[in-house]
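Chemist: Have a look; sequence and predicted model below, questions after that.
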Amino acid sequence: MTALIYCPFPDAEAAGSAGQALLEEKLIGCINIGGAIHSMFCWNGAAGSGDEVPALLKTDASLLEQAIARLEDLHPYEAPAILGWPCVGGAATNRWLGELGKGAQNG
């Protein structure tokens, strides 16, 4: 089964750096880095807002928790918003991302 991870970053450079590390560590198969979005949030009891860059990462469900934990380590925010969930993928996507999970089990 495939999985997705959504995570906003302060900029595309930070997203790319984290994504590259996760790709090299074979924890994800792909990262899509979006254009700037404007975020409004509550942090430490105060309202705030700012521009961020969203990222959607694709992995195998067997690697989801490991990928999220590593992303937390790599992320420049003190407490990054990272959301991950298993999902149903097409046959080709399942084969592609499933190879990541096989490598983790065999490697």
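Modeler: Sure thing, it's come through.
Chemist: alpha carbons only for contacts and neighbour counts from here, please
Modeler: Fine.
Chemist: OK, contacts around the closest residue in space to Gly34 that isn't next to it in sequence?
Modeler: Leaving aside its sequence neighbours, Gly34 sits nearest to Pro54 (CA to CA, 6 or more residues apart in numbering; 5.3 Å). By CA atoms under 8 Å, 6 or more residues apart in numbering, the residues touching Pro54 are Tyr6, Cys7, Pro8, Phe9, Ile33, Gly34, Gly35, Ala36, Ile37.
Chemist: ok, and here's another one to check against it:
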Amino acid sequence: MTDAIVVLCTCPDQTSADLLCEQLLNQQLAACINQLPGITSVYRWQGKVERATEIQLIIKSRQSRFAELQACIQANHPYEVPELLALPVSAGLPAYLDWLNGETA
């Protein structure tokens, strides 16, 4: 097991996705963020089934930075309850993991 994590977060539009990416990268809370535009999310919210087109963010970070990453997302995200899921990385290319650790120091 490594300290690396992959964090999933959706954004409603490109502007909010770009702002969030900039905040996370500038604060060294993420080493890399992929933006996947045009996903469709179907979910229950306040008792109703909703459907939304969103941008999926795939954030590469470290478990040791997660509390700060969470605080940044909560402070800058337009949703009342944003998607925020951290998945552990069990293994990876050592050079990539070294780079990730250096960029999130």
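Modeler: Thanks, I have the structure now. Keep in mind that what you see is a predicted model, and the values were worked out from it rather than measured.
Chemist: related to what we said a few turns ago, what kind of secondary structure is the equivalent of the residue nearest to Gly34 of the first structure over in the second structure in?
Modeler: Residue correspondence to the second structure (TM-score structural alignment): Pro54 of the first structure is matched to Gln56. When classified by DSSP: H, G, I helix; E, B strand; the rest coil, Gln56 of the second structure comes out as strand.
Chemist: can you check the one 10 residues further on too?
Modeler: Secondary structure, three-state DSSP: Phe66 of the second structure is helix.
Chemist: how about the helices in the first structure?
Modeler: For the first structure, helices defined by DSSP state H occupy the ranges 12-24, 64-74, 91-106.
Chemist: what range in the second structure does the second one sit on?
Modeler: If I follow you right, that is helix 64-74 of the first structure. Using TM-score structural alignment, helix 64-74 of the first structure pairs with 66-76 in the second structure.
Chemist: Let me see the contact set for Leu71 of the first structure.
Modeler: Ala18, Leu22.
Chemist: what's the distance between it and Trp85 of the first structure?
Modeler: To Trp85 of the first structure, Leu71 of the first structure is 14 Å away according to CA to CA, to the nearest Å.
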